[in-house]
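Peer 1: following is a predicted model, sequence given first.
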Amino acid sequence: MIKEWNLLRFIACLSIVFLHSTTQSARVLGYPSEEIYQFFRILLCYATPAFIVLSVIILANRYPDKLPEKFWVNRIKWIYLPFLFFAILDAIVGKYFNPNLLIGQKIIDNIITGKFVGWFIIVIFQFYFLHYLIIRYKLSLKWLFPISLIIMFGYSNYALENPIAMEGYSHLLKLPFLGWFGYFTVAFLIGKHYKKVSHFLFKYRWLTLVGFAVSILYLYASFKSGNLEVNSRRLDLFPVVISFSSVVIAWGQLLPRFAFVNLVSTYSFGIYLIHWQVLRFLAPYTANYFAHPFAHVLALFFITLLICLVIIKLITLIPYGDFIVGKVKKKPVKEAEIKKWPSVA
């Protein structure tokens, strides 16, 4: 795996766990009143779109012209089956915390409308199909790219500005690929022309930092204007996601491979699916030892990450464990073998 991809996946994975640590901490201790804390939570929402972008980059880079045999079978086994497993587990855990929960309806909602942390997998499968259509019919990104931006911003603006029309259909804000279309086309272009793009970004790596800084200032201006929503669907996150990904691609080429980065990157899919449940059980207990919100968030983050790593390692040791946490590399393999494995970034 290209090392800057591992680095981007590593940072995005930790960002998601940290963001959700603040969410679960708030449920037992409340949110700190500091403005910068609230803005930082919004900034961390870049992580899920970054996962989606990386997934498309890898897909376009590996399969720019043709999908391999068993492409769909492998993704059903190692991506969709874990999605189903955790959709059911989320309902069971929800029933534990809320005895009045209708577990059957919750399972259906999780699977169909993505009402749990695994919802992004539904988006990624739509992107798999879009990728297939582009390479099957040789669609030109010259016209698809600008159209995708128009569609994404138009759809998202309508959905966000007409809450009454979307009442009862909140899943339509995040699940249809229309709301993520621009991310897909940008990532597809990066992946298909990765050598040229990565060389260009490396050459102008200092400018990537400038672009990232400007995108954060834009997000902060939006925050100060009253846009306080903490979710990954914010359109003002689009430049943050693309610029941050550019920073990691550019500067990640200078860094050596770190064992811990590779470990978390390899386990990232499982961490993404497991961490929310660990946080739900852990937060009330850690609050007994860390009463200050900042200390509690940090403790919750590190302990949750450690527990997730241990759980995933144990699951990979049992038969068919890959169907629960996805395909996990158990020993060093050649790059050609890695390419056979599906990835959701």
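Peer 2: Happy to help now that I have it.
Peer 1: CA only for contacts and neighbour counts going forward, please
Peer 2: OK.
Peer 1: taking the centroid of this protein, which residue is nearest it?
Peer 2: Note on the chain: the residue nearest the mean C-alpha position is residue 48, at 2.7 Å, using C-alpha atoms, centre = their mean.
Peer 1: that one sits in which helix or strand?
Peer 2: Per DSSP states H and E, residue 48 falls inside helix 47-62.
Peer 1: for residue 101, same thing?
Peer 2: Under DSSP H and E, no helix or strand contains residue 101.
Peer 1: secondary structure class for the nearest residue to it once chain neighbours are set aside?
Peer 2: Using C-alpha to C-alpha, 6 or more residues apart in numbering and skipping residues adjacent in sequence, the residue nearest residue 101 is residue 95, 5.4 Å away. Counting by DSSP: H, G, I helix; E, B strand; the rest coil, the backbone at residue 95 sits in helix.
Peer 1: and here's the other structure:
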Amino acid sequence: MKKERITGIDWIRAFACLSVVWIHAVTQVLANYDLPIPSVEIAKLSQMAFIFATPMFVMISEYLLSYSYQSKAPQGFWKKRILYILVPYFTMATAYAVFNTLLNTMTIESFLNAMRSFIFFAGWHGYFIIIIFQFYVLHFIFNKYILKYNPYFVTAISLAINIAFLHYFRMTESPGGAIFDAIWQSYARVMFPAWIVFFVIAYYAGRYSGEWMAFIRRAGSGILLMAVMAMLFIFYNVVEGHYIVVSSRRVDVLFYTVLVFLTGLYLTTYIKGVPKFIKLISKYSFSIYLLHMMVLILFSRYLPIELPALVFGITAFIIGTFGSIVLAWMIKKIPGSSLLIGQVDRPAKKPDSTPVLQTRKAN
């Protein structure tokens, strides 16, 4: 039987993608305007409200993977993902190194430094690709070795590992030296233990989607309420100065992201169909994620008029989103462009003979 398309994922993917653009649009506001402290705090809170963006984006990737591939990797799986997901990590990192060099010092040294930072230390917003690729590997490890264990036990262990990992790197400093400094400053944020609970939740939610959706329909209002409470708790931590860094690698964001993801699945059960606008954002989401920073920087630097901060932020968000779509639409006309921005127009899939849903056996 052919697998049903999960229409709710289009909504959630589009929401996560737009959230990423909004967070970085606000960053441009903070970088270009000398705002009073209360306005800065409001701007940061508006970022924190959507801070789930990147982890939810990688959760979507694993959810779909677990829903579709419940045994071993099919023929061509790794080739496609290396070509159209991993290769763009290197090509777009190179493009951003060239972009930054042209806008700033225009020296070979600055270009090489940017290349070193972006490629070897994941020092650009495309770092999520490294996380997704680790999820690919983990997915098939779970299929073969971990699936036999109780999901509640595995989830609890993953949550403990995730919290301990984040807490350790937040509370300790690098012992010093190039290797440890690289781990503390760069590699810790892309190592899978920092994201493992997102993987595990998405893995079980996708694999046992029938059971999960039945639970979400029953408990949806409670999940929604908990998501709001989790957001308010994040706001409290920021306002009180307990945890002010705007980052998705925070313990409070772990729970918030999972709850927002489940809330998204719940709310989309009440929506029939997917509007063309949401389909457009979902279709170009990977390209938007890769290109929007370039568009935002150009907008901020070459805007010919001065706008109020709020108008600037909203305009930057709109330009960052649709400018990226237009840029991706033009780039995809070039042969080999999928090695830069991924596959925008995916070929139709052959019918899948695997069951639509798999139900976990009782222990």
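Peer 2: Now that the structure is in, tell me what you want to look at. These numbers come from a predicted model, not from an experiment.
Peer 1: any idea how far the residue nearest to the centre of the first structure lies from residue 200 of the first structure?
Peer 2: For residue 48 of the first structure, the distance to residue 200 of the first structure equals 25 Å [C-alpha to C-alpha, to the nearest Å].
Peer 1: what does residue 141 of the first structure give?
Peer 2: Distance from residue 141 of the first structure to residue 200 of the first structure, by C-alpha to C-alpha: 19 Å.
Peer 1: more neighbours: the two, which one.
Peer 2: residue 141 (15 against 12; other C-alpha atoms under 10 Å).
Peer 1: for the closest residue to that one other than its chain neighbours, list the residues it contacts.
Peer 2: Nearest non-adjacent residue to residue 141 of the first structure, counting by C-alpha to C-alpha, 6+ apart: residue 185, 7.2 Å away. By C-alpha atoms under 8 Å, 6 or more residues apart in numbering, residue 185 of the first structure lies in contact with 141, 144, 145, 148.
Peer 1: where do the helices sit along the stretch 51-200 of the first structure?
Peer 2: For the stretch 51-200 of the first structure, the helices defined by DSSP state H, counting those that start in this stretch cover 71-75, 81-97, 103-113, 120-137, 141-161, 181-192, 194-203.
Peer 1: Serialize the ones you listed to CSV and add fields for distance to residue 325 of the first structure.
Peer 2: Below are the helices of the stretch 51-200 of the first structure laid out as CSV (distance: least, C-alpha to C-alpha, whole Å):
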stretch, distance to residue 325 of the first structure
helix 71-75, 12
helix 81-97, 6
helix 103-113, 17
helix 120-137, 13
helix 141-161, 31
helix 181-192, 25
helix 194-203, 28
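Peer 1: most tightly packed of these?
Peer 2: Of all these, helix 181-192 has the most neighbours on average by mean count of other C-alpha atoms under 10 Å, namely a mean of 23.
Peer 1: tell me what angle that helix forms with helix 120-137.
Peer 2: With axes from the mean of the first three to the mean of the last three C-alpha atoms, to 10 degrees applied, the angle from helix 181-192 of the first structure to helix 120-137 works out at 60 degrees.
Peer 1: can you give the distance of helix 181-192 of the first structure from its chain's centre?
Peer 2: Helix 181-192 of the first structure sits 15 Å away from the centroid of its parent chain (C-alpha atoms, centre = their mean, to the nearest Å).
Peer 1: now stretch 276-289 of the first structure
Peer 2: 22 Å.
Peer 1: can you mark which positions in that stretch are buried?
Peer 2: By neighbour count on 16 or more other C-alpha atoms under 10 Å, the buried set for stretch 276-289 of the first structure is 276, 277, 278, 279, 280, 282, 283, 284, 286, 287.
Peer 1: if we can go back for a sec, matching residues in the second structure for the helix holding residue 48 of the first structure?
Peer 2: Under the alignment (TM-score structural alignment), helix 47-62 of the first structure falls on residues 53-68 in the second structure.
Peer 1: and the contacts of that stretch?
Peer 2: So stretch 53-68 of the second structure is contacted by 3, 9, 12-13, 15-17, 19-20, 128, 131-132, 135-136, 139, 195, 198-199, 202-209, 248, 257-258, 261, 357 (C-alpha under 8 Å, 6+ apart).
Peer 1: rerun that using 7 Å as the cut-off
Peer 2: With C-alpha atoms under 7 Å, 6 or more residues apart in numbering as the test, stretch 53-68 of the second structure has contacts from 13, 16-17, 19-20, 132, 135, 198-199, 202-203, 205-207, 257, 261.
Peer 1: next one: stretch 39-52 of the second structure
Peer 2: Against stretch 39-52 of the second structure from outside (C-alpha under 7 Å, 6+ apart): 19, 23, 26, 231, 235, 246, 247, 248, 253, 257.
Peer 1: which position in the first structure aligns with the fourth one?
Peer 2: Translated: residue 231 of the second structure. Aligned by TM-score structural alignment, residue 231 of the second structure pairs with residue 216 of the first structure.
Peer 1: which residues touch the residue nearest to that match when sequence neighbours are not counted?
Peer 2: The shortest distance from residue 216 of the first structure to any non-neighbouring residue, by C-alpha to C-alpha, 6+ apart, is to residue 240 (6.4 Å). Under the criterion of C-alpha under 7 Å, 6+ apart, the neighbours of residue 240 of the first structure are 46, 212, 215, 216.
Peer 1: does residue 5 of the second structure belong to a helix, a strand or coil?
Peer 2: coil.
Peer 1: how close does it get to residue 72 of the second structure?
Peer 2: For residue 5 of the second structure, the distance to residue 72 of the second structure equals 21 Å [C-alpha to C-alpha].
Peer 1: go on, residue 53 of the second structure?
Peer 2: 29 Å.
Peer 1: over to residue 144 of the second structure?
Peer 2: 8 Å.
Peer 1: ok, now residue 344 of the second structure?
Peer 2: 26 Å.
Peer 1: repeat that for residue 247 of the second structure.
Peer 2: 34 Å.
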